[in-house]
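S.K.: need a 3D model of the following:
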Amino acid sequence: MHAVVFGNVTAIIQRMYARRSLYHTRMKDLKDFIRVHRLPQQLKQRMLEYFQTTWSVNNGIDANELLRDFPDELRADIAMHLHKDILQLPLFETASRGCLRALSLHIKTSFCAPGEYLLRQGDALQAHYFVCSGSLEVLKDNMVLAILGKGDLIGADLPGKDQVIKTNADVKALTYCDLQYVALRGLVEVLELYPEYCSKFMADIHQDLTFNLREGSEIEVGACLSPPPVQAPAPGDAG
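M.R.: Next comes the predicted model:
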């Protein structure tokens, strides 16, 4: 009995030290990279803070790498669980289970630190982003257009064939943010496989977006934020 107990404790301690050793190895590699390429201090600090924060969140585990060798059937079930928050959006209510399973394999996770830009104005939009936690602001010409928080969806209505969507504003993190995103290319592939849901998605995406990043849609945003015009009194109504 003593041998079993101490053996298990020893194994646990060894695993703890192995994880810590991996952290220090990767941190050393990162610092060596920074030194060899002579990165400026500000960029160096951003890289170190990002590495330390993401490690504290996922303990250095890359889910995509970990699940890569599993069969698609099992990966889809795991992905459905990992990404259940974004898949429960009203936008996906009418999608079949097969469609959701296919879509879940194209969903990835991302992380954004305070002050970092998720997107910059004029970038080619490549994904829809769902905010799992944290807050971001949408900026245009140093003016705040929107504040985004948990449960918000940002992206754009899908373009025509071979059309590139250019973002109409900057998206900047105010706090540490966890995000899930689905790449537009993967989304289009899934919609082509499920045409019965495609028309419904195309009709609903515009209204389900918290903020539409398509270039030109800022006109609609401005109209929503501007106060209604004051109607001048008709002649004879004064007094």
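S.K.: from now on I want contacts and neighbour counts done on CA atoms only, so please keep to that.
M.R.: Will do.
S.K.: just checking, what packs against the helix ranked longest in the chain?
M.R.: The helix spanning the most residues in the chain, taking DSSP state H as the definition, is helix 2-36. Contacting helix 2-36 under the criterion 3 or more Cα pairs under 8 Å, 6 or more residues apart in numbering; DSSP states H and E is no other helix or strand.
S.K.: which is the next helix or strand following that helix?
M.R.: helix 41-58 (DSSP states H and E).
S.K.: for that next one, give me every contacting residue.
M.R.: Here helix 41-58 makes contact (Cα atoms under 8 Å, 6 or more residues apart in numbering) with Leu30, Ile34, Gly60, Phe111, Ala113.
S.K.: quick one, helices of the protein?
M.R.: 2-36, 41-58, 63-67, 72-82, 84-87, 97-104, 184-193, 195-208, 218-225.
S.K.: can you say which of those helices is nearest to Leu125?
M.R.: helix 184-193 (8.3 Å; Cα to Cα).
S.K.: who touches that closest one?
M.R.: Against helix 184-193 from outside (Cα under 8 Å, 6+ apart): Cys99, Ala102, Leu103, His106, Gln126, Ala127, His128, Tyr197, Cys198.
S.K.: same check on stretch 107-116?
M.R.: Residues contacting stretch 107-116 (Cα under 8 Å, 6+ apart): 50, 54, 79, 83, 118, 172-183.
S.K.: from these, which ones fall inside strands?
M.R.: Of the contacts of stretch 107-116, the ones assigned to strands by DSSP state E are Leu118, Lys172, Ala173, Cys177, Asp178, Leu179, Gln180, Tyr181, Val182, Ala183.
S.K.: now the second one, please; I'll put the structures next to each other:
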Amino acid sequence: RVSNFVLDPASPWYHRWLALLSLAVSYNYIFIVLRGVFNRVQQSHFYLWLGLDCVCDCLYLADIYVGAHTGYLEEGLPVTDPHRLLRRYLSQPSTKLDVLSSLPTDLLYLSPSVTTAGVWVRFNRLLKVRRVLEFFDRTETRTSWPNLFRVLQLVLYILVIIHWNACLFFAISKALGLGSDAWVYPPRDDACQLSPAEPYNYSSEWDQFHREYIYSFYWSALTLTTIGETPHPVLDLEYAFVTADFLVGVLVFATIVGNVGSMIANMNAARSEFQQKMDGVSGVAMELLLVKRYMEFRRVGKQLEHRVIRWFDYHWCNKQSLDESAILASLPDKLRAEIAIHVHFDTLRRVSIFRDCEPGLLIELLLKLRLQVFSPGDYICRQGDIGKEMYIVKRGRLSVVAGDGRTVFATLKEGCVFGEVSLLNIPGNKTGNRRTAKRTQPRLFGPVLPQQTGPLGGARRRGRDVLRKDNLLDEAAVARAEEAQETQASSWLGWPTNVGCLQARLARLTAEFGSSQAKLKRAVARLETAAAAEVSSASSTGILTGCHCRRRPPPMPPQ
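M.R.: Next up, the predicted model:
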């Protein structure tokens, strides 16, 4: 339903709506002042302008509806209730500007004092500029070339300022009288013998729209860029206008220089950071000793230092991130998994032993992949090393060489994989997960997969097939491992029965404990009763004995 329509401000449709509305606002900013100054353009194409004005006014009215149905976040939760959205929209200060910019002031065309030449009645349409600024902000965050977009945005601002200043110059020339002096339009050639204050009867060549606008734009560009070389003013108003133009031109020029310098600095920020690491300047994020200074402090040999610098240079030339994991560390696991699938899924799919693995395992493997860059001539692994990683050649070439480092047994190209068998820790591997060949690197960088555990049954079966093909698998050890696995599996299968027996035994012991506890309580109660009875009988006997002794008369002395 239309009444329940809610637009997400983060959706592409909202951005497209801002783009369409920005075209309407830009149309008003460019053509309202143009039609107001150059009347012949307004009068000769009045119905064309009227149709375009109606389209823009409809977009303005539709934007009020869109603004009242645009969702927002409150404490991290999206708000989609139409009544709350409407109350929020009406409480914003920008709502007043939206209403003022949409007022039908074009009806003043019907007034005899205004007529169709009074395009200034549409000046309220310029109050919608905030939507253009919002569109620029959102586009800058979405585009992959933000610096280029800032340059284009700055150029657009400059062109609009020059356009408005050109129209203002021609309006002042019309107010003072065209050709009334040497400063106003049209310009006078060098052969003119008139004084600057005398009027100039210009030819019909200068009485054309394209001549009027182009010269005015040229004069405005020269003035605002402080280049000068324009006719000197004659009247006080002309002096004041030129002085104000010079001040605005200085501000515009300073803004251009500052923005362009900032853009260049942003574009070279990555290169500057890389150069800082190579020159020994501490980084803000890493706060570690830099590579070159560290090597100088440790007196590393020139050959090794040259290799390290060459690795950095190769890294930079191939536009590779120095720390890919640090960039993605702040993202949640789900987003990191989606990015890993997008970046590394094609690479991992080349490995045959992982083709039929479970999706959960593949996602876990993708999260373990990381990029490593090797310089030409570097050894990735040597024969006899314990294998803990699997390598996938993503770009470049890799040579499998003998112990002398010269004899090449094979060359691995893009898509080749090695180290996958040692990664699986297959029982019965005669090499004991040790590398069986030494590999050197002409030009390679590829993702690295650390040692991984999980549901790798299918992958291990294909790994055993590879080892069996190369006669590197101990079948007896495989049989023992399978037997141990079956024994373990059977013991696991018997656990539900054992757990049931333990539960029954526990219930019986609990019942026996409760019964014995009740018996003990009854016995203790009987003992307490008997003890209380004995204590009461003993106390009564003592009282009677005492009374009898007190009544006995004292003994008589002997006669």
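S.K.: related to what we said a few turns ago, quickly compare the helices of structure 1 and say which is most buried.
M.R.: helix 97-104 (a mean of 19; mean count of other Cα atoms under 10 Å).
S.K.: which one of the contacts of helix 184-193 of structure 1 is nearest Ile219 of structure 1?
M.R.: Looking across those and measuring by Cα to Cα, the closest to Ile219 of structure 1 is His128, at 20.4 Å.
S.K.: now Leu366 of structure 2. Nearest residue, chain neighbours left out?
M.R.: Excluding the flanking residues, the one nearest Leu366 of structure 2 by Cα to Cα, 6 or more residues apart in numbering is Ala340, at 5.7 Å.
S.K.: mind listing what Leu39 of structure 1 touches?
M.R.: Per Cα under 8 Å, 6+ apart, neighbours of Leu39 of structure 1: none.
S.K.: what ranges do the strands span in the stretch 1-150 of structure 2?
M.R.: Remark: strands assigned in the stretch 1-150 of structure 2 by DSSP state E, counting those that start in this stretch are 72-74, 77-79.
S.K.: present these as TSV; the columns should include distance to Trp495 of structure 2.
M.R.: Shown next, in TSV, are the strands of the stretch 1-150 of structure 2 (distance: least, Cα to Cα, whole Å):
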stretch	distance to Trp495 of structure 2
strand 72-74	51
strand 77-79	47
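S.K.: got those as TSV, with distance to Met267 of structure 2 and mean neighbour count columns?
M.R.: Compiled in TSV, those are given as follows (distance: least, Cα to Cα, whole Å; neighbours: other Cα atoms under 10 Å):
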stretch	distance to Met267 of structure 2	mean neighbour count
strand 72-74	33	12
strand 77-79	36	12
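S.K.: any idea how far Gln52 of structure 1 is from Asn58 of structure 1?
M.R.: 10 Å (Cα to Cα, to the nearest Å).
S.K.: which residue in structure 2 aligns with Lys166 of structure 1?
M.R.: Lys166 of structure 1 maps onto Arg434 in structure 2, with residues paired by TM-score structural alignment.
S.K.: returning to what we had before: in structure 1, what sits opposite the residue nearest to Leu366 of structure 2 in the alignment?
M.R.: By TM-score structural alignment, Ala340 of structure 2 lines up with Ala79.
S.K.: next one: Ser110 of structure 1 from Val57 of structure 1, what distance?
M.R.: 11 Å.
S.K.: what is the orientation angle of the longest helix of structure 1 with helix 41-58?
M.R.: Angle of helix 2-36 of structure 1 versus helix 41-58, following axes from the mean of the first three to the mean of the last three Cα atoms, to 10 degrees, is 160 degrees.
S.K.: returning to what we had before: please identify which pair of the contacts of helix 41-58 of structure 1 lies farthest apart.
M.R.: Using Cα to Cα, the contacts of helix 41-58 of structure 1 reach their maximum pairwise distance at Ile34 and Phe111, which is 21.1 Å.
S.K.: returning to that earlier point: tell me which of the strands of the stretch 1-150 of structure 2 lies nearest to Trp492 of structure 2.
M.R.: Nearest to Trp492 of structure 2, of those and by Cα to Cα, is strand 77-79 at 46.2 Å.
S.K.: which stretch of structure 1 lines up against the closest one?
M.R.: Mapping strand 77-79 of structure 2 onto structure 1 (TM-score structural alignment) gives no aligned residues.
S.K.: packing partners for that strand?
M.R.: The contact analysis (3+ Cα pairs under 8 Å, 6+ apart) places strand 77-79 of structure 2 against strand 72-74.
S.K.: the strand it packs on packs against which elements?
M.R.: Packed next to strand 72-74 of structure 2, using 3+ Cα pairs under 8 Å, 6+ apart, are strand 77-79.
S.K.: report the distance from the strand it packs on to the chain centre.
M.R.: Relative to its chain's centre, strand 77-79 of structure 2 lies at 21 Å (Cα atoms, centre = their mean, to the nearest Å).
S.K.: for stretch 147-163 of structure 1, same thing?
M.R.: The answer for stretch 147-163 of structure 1 is 11 Å, by Cα atoms, centre = their mean.
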